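Compute the structure for the input listed below.
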Amino acid sequence: MAIWRFDAIGTRWEIETAHELRSAERELVDAEIDRFDREWSRFRDDSSVIAMSRAGGTISSSDAGAMLDAYRELSRATAGAVNPLVGESLEALGYDADYTLVAGAPLVAPHGWTDRIRWTEREATASEPSLIDVGALGKGRLVDLVMDALRDVPGDLLVDAGGDMRARGSAVRVGLEHPYDPTKAIGVVELQDAALCASAVNRRAWGDGLHHVLDARTGVPVRTWAATWAMSTDAMRADAVATALFFDGGPELAASWDVHWVRMTTDGRVERSPGCPAELFTRR
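Alright, predicted model coming up:
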């Protein structure tokens, strides 16, 4: 296997292929990542998301419909805990474009975001300045886009964006990293023609108990769950469910989307979905 490693959107990527990727194939991947970043990143001043945060208006993107449709289902399932307008809430706690990491008072995300944001398959329009954050599912969406960009590459293929991954071809054995000890795994799963996405409170964490998984209704980081893992046929849905599992309603959404999952509480207890194929090493 050949492995191409690079950094993009603030994480480490590894793309494994049966043979070395050609320059034209790498250029396709670079172009797709750059396009997505220019449209949806709240960490670059020239993105469409930042333009919307300043003046409202429209984001033209082929990802708008798929992502915002999924966000609507996430919000309904979690009674509003997941909300794409949580960007200002994250900034209030210091997780901003400058990585200030100095927390102010918690900020509740705007209610009724589907009234403020309207969308079609290829556009999203805000009626007033609004800061969208696609962190609940955006990396999974991009993994799917990169996988699609490499659809003509023959043989086995694994796209891994900082632990959010999708595999094609032969089965890949993947460890479920312990959220409090990266040298250990709480279990393993075999991934074949499927995606695995994870979220944990030790990732993108700062200050005293601050991390990136917020309850949009309070603007405060979640406290009950430490880590989640979700397996689906596509990475965007796996990523979305990995976020939803931090809240009530997450398991029900996963069942309706036919997504298997594992999650761990902050005191070390583990739950998993019925029929989940993961092999677990820890107590339940």
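
only C-alpha atoms for contact and neighbour calcs from this point on.
OK.

who's in contact with residue 234?
140, 144, 166, 194-195 (C-alpha atoms under 8 Å, 6 or more residues apart in numbering).

May I ask which of the residues you listed has the most neighbours?
The most neighbours of any of the contacts of residue 234, using other C-alpha atoms under 10 Å, belong to residue 166, which has 30 neighbours.

give me the element that residue is part of.
strand 164-168 (DSSP states H and E).

Tell me what angle the very next helix or strand once past that strand forms with strand 164-168.
Moving toward the C-terminus from strand 164-168, the next helix or strand (DSSP H and E) is strand 172-178. For strand 172-178 against strand 164-168, the angle by axes from the mean of the first three to the mean of the last three C-alpha atoms, to 10 degrees is 170 degrees.

Alongside the first, I'd like the structure of this one:
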Amino acid sequence: MATWRFDAIGTRWEIETAVDLDESDRAAVTDEIARFDREWSRFRTDSDVARLGREGGALVSADAGVMLDAYRDLSGATDGAVNPLVADSLVALGYDAEYSLVAGEPVRAPATWDERVSWTDAAATASTPSLIDVGALGKGRLVDLIMAVLADAPGDLVVDAGGDMHVRGGAVRVGLEHPYDPTKAIGVVEVRDQALCASAVNRRAWGDGLHHVLDARTGIPVRTWAATWALAPDAMRADAVATALFFDGGPALAERWGVEWVRMTTDGRVQRSPGCPAEIFVAGGGHGVRPAHQN
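Here you go, the predicted model:
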């Protein structure tokens, strides 16, 4: 397998293909990532979503409908804990465009976000200035888009964006990284013709107990769950369920969407969906884990 590594949207990408990608394929991948970032990155002052946060109005994007439809399901399943207007809550805790990491008072996201933001398949419209954060599923969406860009690449294909991956063809054996010790894993799973996405409180963490997974109803980081993993036919839904699993409604949404999952509490207990194919090394205590490496 040929491997192309590069950095984009704040994470490390690895694209594995049966043969080296030519310059036109690489340019198409780069252009698609740049387009998505230009439209949806709240860390860019010149992005369309940043303009929506300043002015309101319309954001024209082919991703608007599919992502906001998924957010509607996420919000309903988690009783409002997942909300695309959580951006201001993250900013209040210091996870802002400048990465100041200086926390102020928690800010609740508007519970009526779907009254302030409307959408069609091709655009999102904010009736008042509204900063959208697509972090609950955006990276998964972009992984799927890159898979589509490379649909004609021959043979096996793996698109991996910082551990959120979509695999076509031969199985990839992936370790489920222990959230408190990256040299260990709580289990391993084979990913074939599907996507695996994960989320953990040790990633994008700062200050005293501050991290990027917030309950939108309170503006406060979650405390019960430490890490989640989700297997789905597409990376956007895997990414979305990996976020939803930090809340009580996550397993029900996963079942409805046909997504298998694993999650670990902050005190080391592990839960999994009944049909999850992962081999788990720990079963309730958080001890006895062994290393597993992503291939």
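
now the contacts of residue 234 of structure 1 as CSV including secondary structure?
Shown next, in CSV, are the contacts of residue 234 of structure 1 (DSSP: H, G, I helix; E, B strand; the rest coil):
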residue, secondary structure
140, helix
144, helix
166, strand
194, strand
195, strand
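
The closest residue to residue 77 of structure 1 other than its chain neighbours and residue 76 of structure 1, how far apart?
In space, and not counting its chain neighbours, residue 77 of structure 1 is closest to residue 249: 5.1 Å by C-alpha to C-alpha, 6 or more residues apart in numbering. Remark: distance between residue 249 of structure 1 and residue 76 of structure 1 (C-alpha to C-alpha, to the nearest Å) = 9 Å.

for structure 1, what's the longest strand?
When structure 1 is scanned for its longest strand (criterion: DSSP state E), the result is strand 181-191.

mean shift of that strand relative to structure 2?
Its matched residues in structure 2 lie on average 0.5 Å from strand 181-191 of structure 1 after superposition (mean C-alpha distance after the TM-score superposition for structure 1).

Show me the helices in structure 2, by range?
Along structure 2, the stretches classed as helices by DSSP state H are 23-40, 48-55, 64-77, 87-92, 113-116, 138-149, 235-244, 250-257.

Please identify the most buried of those.
Mean neighbours per residue, mean count of other C-alpha atoms under 10 Å, is largest over those for helix 235-244, with a mean of 29.

Contacts for that helix next, please.
Here helix 235-244 of structure 2 makes contact (C-alpha under 8 Å, 6+ apart) with 70, 74, 77-78, 82, 136-144, 164-166, 194-199, 213, 228-232, 250-251, 253-254, 257, 259, 261.

That helix vs structure 1, average distance?
Compared with structure 1 after fitting, helix 235-244 of structure 2 deviates on average by 0.2 Å (mean C-alpha distance after the TM-score superposition for structure 1).

okay, and that helix goes to which residues in structure 1?
Mapping helix 235-244 of structure 2 onto structure 1 (TM-score structural alignment) gives residues 235-244.

need the contacts of residue 234 of structure 1 in JSON lines with distance to residue 57 of structure 1, can you?
Formatted as JSON lines, those follow (distance: C-alpha to C-alpha, whole Å):
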{"residue": "140", "distance to residue 57 of structure 1": "26"}
{"residue": "144", "distance to residue 57 of structure 1": "27"}
{"residue": "166", "distance to residue 57 of structure 1": "34"}
{"residue": "194", "distance to residue 57 of structure 1": "36"}
{"residue": "195", "distance to residue 57 of structure 1": "34"}
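
Tell me which of the helices of structure 2 approaches residue 188 of structure 2 most closely.
Nearest to residue 188 of structure 2 among the helices of structure 2 is helix 235-244; the distance by C-alpha to C-alpha comes to 16.3 Å.

dump the residue contacts of the closest residue to residue 228 of structure 2 other than its chain neighbours.
Residue nearest to residue 228 of structure 2 in three dimensions, not counting chain neighbours: residue 263, with 4.2 Å by C-alpha to C-alpha, 6+ apart. Neighbouring residues of residue 263 of structure 2 by C-alpha under 8 Å, 6+ apart: 225-229, 245, 270-272.
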